[in-house]
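Novice: Below: sequence and its predicted model.
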Amino acid sequence: MNKTFVSYNNIVSSLGFNSETVVENIRNEVSGLKLIDNKNVLPEPFYSALINSEELEQAFLKLQPKEDFTRLEKMMITSLNEVIQSSKIELNERVGFIISTTKGNIDALDENNPFPIERAYLSELGKNIKEFFSFKNDAIVVSNACVSGILAIAIAKRYIQQNTYDHVFIVSGDVVTEFILSGFNSFQALSNVPCRPYDKNRTGINIGEVAASVLVTNNSKNLSNNAVEILGESSCNDANHISGPSRTGEGLYRSMFSALNQANLKTKDIDYISAHGTATMFNDEMEAIAINRLELQKVPLNSLKGYFGHTLGASGLLETIVGMHSLFNNTLYASKGFETLGVSKPINVITKTTSKELKTFLKTASGFGGCNTAVIFKKINQTKNHV
């Protein structure tokens, strides 16, 4: 099989509008979560990580749009433009395009939204972003709950290895809306304080918004300095419950096991795990069980939800980009909000930002409907010093 790489990347978030700024804020343990008091969205104040609307508008207008776009489309276009420009790749027939999202333009269903309700269709989101950049191929929309972002990387790799495309651009995003917040609130899953993944005092999730973009390519030349090789990937559905994960972590265990087999690696070859870590009682417990079943419990692990909240379908791609920078910087970033282990099995949660020589990392994600995805990445550039 030809090698496949994840290269140029961008994050548009509450912590900044480029990956380097975002990672620097994470290194300094700065969180984008803020207390939001907006009774039009939720009756009670809630913690969320929201993108600054004025900054987004300024950044987007620099691209000289010729028509109106939704908030999510502005986020995605702003992020993806940076990656396309950096890569210098011509958008011909050998270039694929994937959008990953859980809810897309769900705010088009809101009563006072200026866009027609048809804008909520995921196909419309794909068409609008495809046309903005003049991609030759239609957008492939990956909408598989909260694994969508990382699953998009696995799908891009498969397209390239099947010789359908040479390059695939991925943009991932979700926005915070009344619809999404009220849904999680009805599950009694929202925390009224900043979330604390894997901590014994965790009380649930915070919802955040982000757009993130990467290039997946078969070209080993002209890669970004923080590029990684995709060694193995797998996705497995445990079919346990519409919203609850398998209590034994079966789907996640099988995904990680298959990804390791495909990569031809042993558990001792994994230097770091970028985990899902939503800070709900069931998710964190399930992950700890699955990690122990595969004897990965000593591998340093973090959840980035304490910095961004849960950004739904974008979380897997966002966290992959941070993982790429983690390898390049030889730095393990603290899992914000964690103090005391609150799961039944031992896991090695990173409590403080630490320098360490890193070569590989495992990214995992799990979501509603029983979906689970695991992808293993390897550092290419070995020249960066500790940060």
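Specialist: Sure, I can see it.

Novice: CA atoms for contacts and neighbours, from now on please.
Specialist: Noted.

Novice: which residues in the stretch 101-250 of the chain form helices?
Specialist: 122-133, 148-161, 178-186, 250-263 (DSSP state H, counting those that start in this stretch).

Novice: Can you tell me which of these is nearest to F5?
Specialist: Closest approach to F5 among the helices of the stretch 101-250 of the chain is made by helix 148-161 (8.2 Å; Cα to Cα).

Novice: Would you mind pulling up the elements that that closest one packs against?
Specialist: Under the contact definition 3 or more Cα pairs under 8 Å, 6 or more residues apart in numbering; DSSP states H and E, helix 148-161 sits against strand 95-100, strand 140-142, strand 167-174, strand 210-217, strand 228-237, helix 315-329, strand 360-367, strand 371-379.

Novice: Which one, of those, ends up nearest to L15?
Specialist: Checked against Cα to Cα, the stretch from those lying closest is strand 210-217, at 9.7 Å.

Novice: Pull the residues that contact the closest one.
Specialist: 4-14, 50-51, 72, 75-76, 79-80, 83-84, 87, 153, 156-157, 160, 166-175, 311, 314, 317-318, 321 (Cα atoms under 8 Å, 6 or more residues apart in numbering).

Novice: Kindly report the same for stretch 77-88.
Specialist: 8-12, 17, 59-60, 63, 129, 132, 169-171, 211-215, 222-223.

Novice: Just confirm D284 contacts P197, I think it does.
Specialist: Yes - in this structure, D284 is within contact of P197 by Cα atoms under 8 Å, at 6.9 Å.

Novice: ok, those two, which is more surrounded?
Specialist: P197 (34 against 23; other Cα atoms under 10 Å).

Novice: out of everything not next to it in sequence, what's closest to the more buried one?
Specialist: A279 (3.9 Å; Cα to Cα, 6 or more residues apart in numbering).

Novice: What count of nearby residues applies to that neighbour?
Specialist: Neighbours of A279 (other Cα under 10 Å): 33.

Novice: Quick check: the gap between it and I11.
Specialist: 23 Å (Cα to Cα, to the nearest Å).

Novice: same thing with S326?
Specialist: 15 Å.

Novice: ok, those two, which is more surrounded?
Specialist: I11 (34 against 27).

Novice: if you skip the residues just before and after it, what's nearest to the more buried one?
Specialist: A212 (4.5 Å).

Novice: Alongside the first one, take a look at this:
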Amino acid sequence: MTPLHLSFFTATSCIGTGLDATLAALRDQRGGLAPCHFGDVKLNTCVGEVPGLEALALPPELAGFDCRNNRLALLALEQDGFASRVREAVARYGAQRVGVFLGTSTAGVLQTEMAYRQRDPQTGALPAGFNYAGSHNPFSLPGFVRTHLGLQGPAAAISSACSSGAKVFASARRMLEAGLIDAAVVGGVDTLCLTTLYGFNSLELLSAQPCRPYDVNRNGISIGEGAAFALLERVPAQVADDAILLLGIGESSDAHHMSAPHPEGLGARLAMEQALASAGIEPSQVDYVNLHGTATRSNDAAEAQAMAALLPSTACSSTKGATGHTLGAAGAVEAVICALALRHGLLPAGINTTQRDPALLVDYRLASSMQPLQYVLSNAFGFGGSNCSLLFGRGDSGDASNAASRH
């Protein structure tokens, strides 16, 4: 594929608001998971909550979009000057030439949960102020971002479970390559709600401790909330050495089971192979893999089999031990973490993991290190076997000049 440029990006999660805070937490191996005190939830688990969202107000003209998910989206959009950079892109290309492709798994379902608690006891009617289209509807997120940023290009919500925030890059790439847009806002947002907390609890997948990916004693996930955005554009003629390029994308579908991955990691391996092949990169060139690494027994084992078959000696870790599993936002949050890793030469540790499972034959890193990185791979695998892998590289990797010569 023709490389694309992540010209600007930002992320907010329980480890920090914006890039500087996120990078500092990764360098310090500091996580944001804590015992759950969300609403009136009574579960023995840890979550990654972003503080202050209850008090955050949307602008009056956007009140119809009000929900926890869109409040987090607004908080993230205003970090690192991201919203201003998008508006500069509008000035360059025109509002109709900037697309919006965003991933989410539950959107503003919390708003619906609260509305059902306030039904009329006689008629069962929902509160008059409840606005499904502006909150719970999956398109609420791209609709809100599109309106807030003044965009008029194609827009779509991608809801493919935990691969949602990665697959948006593929959707944007297809639009860019078709010549329908000149830039795209891509990313993902997911927030805490009762549906996911009690749902994963019913599957017996929640850990009582901060999750421990790839640990011999791993026993489940920690749900987090997060938001990440990137502005995706064609590669310009001149790019900085530390520019971040999207070089390859791989998508696959196990269709093995509704909630369990293929036991041999077939879909995961196919997605990683496709990402490398589309970039023309050999497995030996990859410096780091940000694993999907949910800390469940079956998911980590399946992904490890795929890694052992394709990238057995490549350094890897799961940053979900720090952020928790941000579900539909995970692919976008971890893509930004990969961008930070490339830009700053940081190989992030998988925190909370203390004893690597010897049955998982991968080079899982327990301590962060500073070293030059050229290529990194980010994995996002979802329920139903929806898989996506993204390969990123630096501007000085040699691929930037090759991309510019194709235009």
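Specialist: Yes, it's here. If you're wondering where the values come from, they're calculated on a predicted model, not measured in any experiment.

Novice: Tabulate the helices of the stretch 101-250 of the first structure in TSV, adding columns for distance to S366 of the first structure and mean neighbour count.
Specialist: Formatted as TSV, those follow (distance: least, Cα to Cα, whole Å; neighbours: other Cα atoms under 10 Å):
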stretch	distance to S366 of the first structure	mean neighbour count
helix 122-133	21	17
helix 148-161	9	24
helix 178-186	16	15
helix 250-263	7	22
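
Novice: so which of these gets nearest I205 of the first structure?
Specialist: The nearest among these, by Cα to Cα, is helix 178-186 at 8.7 Å.

Novice: Could you tell me the angle between that closest one and strand 167-174?
Specialist: 70 degrees (axes from the mean of the first three to the mean of the last three Cα atoms, to 10 degrees).

Novice: can you name the residues of the second structure that helix 178-186 of the first structure overlays?
Specialist: Aligned by TM-score structural alignment, helix 178-186 of the first structure corresponds to residues 194-202 of the second structure.

Novice: Residues contacting that stretch, please?
Specialist: So stretch 194-202 of the second structure is contacted by 41, 109-110, 113, 206, 223 (Cα under 8 Å, 6+ apart).

Novice: so what's L341 of the first structure up against?
Specialist: So L341 of the first structure contacts 198-200 (Cα under 8 Å, 6+ apart).

Novice: Would you convert these into TSV that also reports neighbour count and distance to S31 of the first structure?
Specialist: What follows is the contacts of L341 of the first structure, written out as TSV (neighbours: other Cα atoms under 10 Å; distance: Cα to Cα, whole Å):
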residue	neighbour count	distance to S31 of the first structure
Y198	29	17
D199	20	17
K200	16	20
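
Novice: can you list those in CSV and add distance to D68 of the first structure?
Specialist: Shown next, in CSV, are the contacts of L341 of the first structure (distance: Cα to Cα, whole Å):
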residue, distance to D68 of the first structure
Y198, 42
D199, 43
K200, 46
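
Novice: which one of those is nearest T267 of the first structure?
Specialist: Y198 (21.3 Å).

Novice: Map the closest one onto the second structure.
Specialist: Using TM-score structural alignment, Y198 of the first structure pairs with Y214 in the second structure.

Novice: So which of the helices and strands packed on helix 148-161 of the first structure is nearest L296 of the first structure?
Specialist: Among these, strand 360-367 sits nearest to L296 of the first structure (Cα to Cα), with 10.4 Å.

Novice: Identify the residues contacting the closest one?
Specialist: 144-147, 150, 243, 245, 252, 256, 269-276, 316, 319-320, 323, 327, 372-379.

Novice: before we move on, the earlier item: just to check, the match of Y198 of the first structure is in contact with D357?
Specialist: Yes - at 5.9 Å, Y214 of the second structure counts as touching D357 under the criterion of Cα under 8 Å.

Novice: In contact with L260 of the first structure, which residues?
Specialist: So L260 of the first structure contacts 232-233, 266-267, 376 (Cα under 8 Å, 6+ apart).

Novice: swap that for S159 of the second structure, please
Specialist: 103-105, 138, 328.

Novice: Now which residue in the first structure aligns to it?
Specialist: By TM-score structural alignment, S159 of the second structure lines up with S143.

Novice: And for N290 of the second structure?
Specialist: Counting by TM-score structural alignment, the partner of N290 of the second structure is S274.

Novice: So for that match, what's the nearest residue that isn't a sequence neighbour?
Specialist: K363 (4.8 Å).

Novice: Aligned to that neighbour, what sits in the second structure?
Specialist: K363 of the first structure maps onto S378 in the second structure, by TM-score structural alignment.

Novice: what does Y165 of the first structure give?
Specialist: Match for Y165 of the first structure (TM-score structural alignment): I181.

Novice: longest helix in the first structure, by residue count?
Specialist: Assignment by DSSP state H gives helix 71-87 as the longest helix of the first structure.

Novice: Give me the distance from that one to the chain's centre.
Specialist: Helix 71-87 of the first structure sits 15 Å away from the centroid of its parent chain (Cα atoms, centre = their mean, to the nearest Å).

Novice: For S243 of the first structure, give its distance to E319 of the first structure.
Specialist: 22 Å.

Novice: Give me the more crowded residue out of the two.
Specialist: E319 (26 against 13).

Novice: For the residue nearest to P197 of the first structure, give me its contacts.
Specialist: 195-199, 202-205.

Novice: swap in M258 of the second structure?
Specialist: With Cα under 8 Å, 6+ apart, M258 of the second structure has these contacts: 383-385.

Novice: what does G99 of the second structure give?
Specialist: So G99 of the second structure contacts 151-155, 172, 181, 183-185 (Cα under 8 Å, 6+ apart).

Novice: same question, D28 of the second structure
Specialist: With Cα under 8 Å, 6+ apart, D28 of the second structure has no contacts at all.

Novice: Counterpart of it over in the first structure?
Specialist: Checking TM-score structural alignment: D28 of the second structure goes with N28.

Novice: next one: S369 of the second structure
Specialist: Using TM-score structural alignment, S369 of the second structure pairs with T354 in the first structure.

Novice: burial of that match, as a residue count?
Specialist: 15.

Novice: go on, E204 of the second structure?
Specialist: Neighbour number of E204 of the second structure under other Cα under 10 Å is 12.

Novice: That one and G321 of the second structure, how far apart?
Specialist: 18 Å.

Novice: ok, now C388 of the second structure?
Specialist: 20 Å.

Novice: More neighbours: which of the two?
Specialist: C388 (33 against 28).

Novice: Please verify my assumption that C236 of the first structure contacts G251.
Specialist: Yes - using Cα under 8 Å, C236 of the first structure is in contact with G251, at 5.3 Å.
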